[in-house]
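Undergrad: Quick one, what's the 3D model for this:
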Amino acid sequence: MTQTSTGASAGARQPVRLVLTPRAARPPRVPLLTWIHQRPEFRAGVRDAGGGRSGGRPGFSDAVIIAVVAQALLPGLFHLLQSWVDQQRTEVSVRVQAGESEVEIQFNGRTDATKLIDQATRALRQAIESGGGPDAAA
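TA: Below you'll find the model as predicted:
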């Protein structure tokens, strides 16, 4: 148990890269980046991707946001995303990357943020166990 706990706390410090792509059904009342930046712990690590391109995915906007945060901040960020989605009545596609592993998650009005956090955490744990985690930030 102690080894797992130590590994989990060390993993929680490792940065995780997220690519957030909001749905573009209509202009949001509050832009997602503005919503996230209301929380000081996310201001430094979350930014507009710039360039205005989302890779041409149909139905998604050009407002792509890049976030690099500690794994320990994922629950707070996911709950923020869920509250924004609920307020805007829209969707967000989130690609979570750690090392060589990547998982894509869709936030919508029916999403349970806790289940998504669990899904992302499992994917990140697998990345760390396969050796891709610690060197991912380099």
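
Undergrad: going forward, measure contacts and count neighbours with C-alpha atoms only.
TA: Noted.

Undergrad: how far away is Gln82 from Thr2?
TA: Distance, Gln82 to Thr2, by C-alpha to C-alpha, to the nearest Å: 33 Å.

Undergrad: now swap in Thr34 and tell me
TA: Using C-alpha to C-alpha, we find Thr34 at a distance of 40 Å from Thr2.

Undergrad: Likewise for Val19?
TA: The value you get for Val19 to Thr2, if C-alpha to C-alpha is used, is 33 Å.

Undergrad: Comparing the two, which residue is more hemmed in?
TA: Each of Val19 and Thr2 has its neighbours counted (other C-alpha atoms under 10 Å); Val19 has more, 21 against 7.

Undergrad: name the helices or strands packed onto the longest helix along the chain?
TA: Using DSSP state H to define each element, the chain has its longest helix at helix 113-129. Helix 113-129 sits against helix 74-88, strand 92-98, strand 101-107, with contacts defined as 3 or more C-alpha pairs under 8 Å, 6 or more residues apart in numbering; DSSP states H and E.

Undergrad: here's the other one to compare against:
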Amino acid sequence: MKTIEQKVANLLTTNAQVIHDLALDCLSVTLNGFIPLKQLEAVCQHEFAMIQALGLKKCLVDLRGVKVYAPGSQDLIKDVWFPRVKEEGVQYIAFVVPEDVFGQASMNKAHAKSQQAGALQVEHFRTVADAKAWLLQMAVR
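TA: Predicted coordinates for the structure are as follows:
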């Protein structure tokens, strides 16, 4: 039987970067500025495809550049993104929190149910270095 290897390219746009971090073997996402809902939906779909194709179990999401979420984005993250990454097998998510107080409030609202995600372990950090250090310590089950 032939094995088919599926490849999904990194996504690099003006305000979204979705890459496979080889050193951490994780999905690494960086969001900056205001991201319209349709664009965020496309970014999420790309994330799901990368997680699935590469069998990734860890995510690093850098939200320091986000000031406010577009209308509907909080619901997308809470009701679609968290359940889907869990369904795809992600076990650990490290978020780097927004520097802007309004960005923090938006993130907190979007992440309100994340701790109810069961097998998904979610932590929030002030620096990328701390988030990476935590992910390196997490053993994939």
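
Undergrad: How alike are these chains, TM-score-wise?
TA: Comparison of the two superposed chains (TM-score structural alignment, normalised by the length of structure 1) gives a TM-score of 0.32, and 73 aligned residues with a C-alpha RMSD of 4.8 Å.

Undergrad: re earlier: just the angle for the longest helix of structure 1 relative to strand 101-107, thanks.
TA: Here helix 113-129 of structure 1 runs at an angle of 170 degrees relative to strand 101-107 (axes from the mean of the first three to the mean of the last three C-alpha atoms, to 10 degrees).

Undergrad: would you turn the helices and strands packed on helix 113-129 of structure 1 into CSV with mean neighbour count and distance to Arg122 of structure 1?
TA: Shown next, in CSV, are these (neighbours: other C-alpha atoms under 10 Å; distance: least, C-alpha to C-alpha, whole Å):
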stretch, mean neighbour count, distance to Arg122 of structure 1
helix 74-88, 18, 12
strand 92-98, 21, 11
strand 101-107, 17, 10
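
Undergrad: Any idea how many residues pack against Gln137 of structure 2?
TA: Gln137 of structure 2 has 8 nearby residues by other C-alpha under 10 Å.

Undergrad: Equivalent analysis for Gln3 of structure 1, please.
TA: Neighbour count of Gln3 of structure 1, defined by other C-alpha under 10 Å: 7.

Undergrad: hmm, back to that, which one of the helices and strands packed on helix 113-129 of structure 1 lies nearest to Asp118 of structure 1?
TA: With distances scored as C-alpha to C-alpha, the stretch of those nearest to Asp118 of structure 1 is helix 74-88 (9.2 Å).

Undergrad: Which neighbouring elements make contact with the closest one?
TA: Packed next to helix 74-88 of structure 1, using 3+ C-alpha pairs under 8 Å, 6+ apart, are helix 32-37, strand 101-107, helix 113-129.

Undergrad: Could you list every helix and strand in contact with the second one?
TA: For strand 101-107 of structure 1, the contact count by 3+ C-alpha pairs under 8 Å, 6+ apart identifies helix 74-88, strand 92-98, helix 113-129 as packing neighbours.

Undergrad: which other residues reach that strand?
TA: Contacting residues not belonging to strand 101-107 of structure 1 are listed as 81-82, 85, 91-97, 113, 116, 120, 123-124, 126-127, 132 [C-alpha atoms under 8 Å, 6 or more residues apart in numbering].

Undergrad: do that again at 6 Å, thanks
TA: For strand 101-107 of structure 1, contacts defined as C-alpha atoms under 6 Å, 6 or more residues apart in numbering pick out Glu91, Val92, Ser93, Val94, Arg95, Val96, Ala127.

Undergrad: which two from the residues you listed end up farthest apart in space?
TA: Most distant of the contacts of strand 101-107 of structure 1, by C-alpha to C-alpha, are Glu91 and Ala127, 26.3 Å apart.

Undergrad: who's more crowded, these two?
TA: Glu91 (23 against 20).

Undergrad: Would you state the helices of structure 2 in chain order?
TA: Under DSSP H, structure 2 gives helices at 37-54, 73-75, 82-87, 101-110, 128-137.
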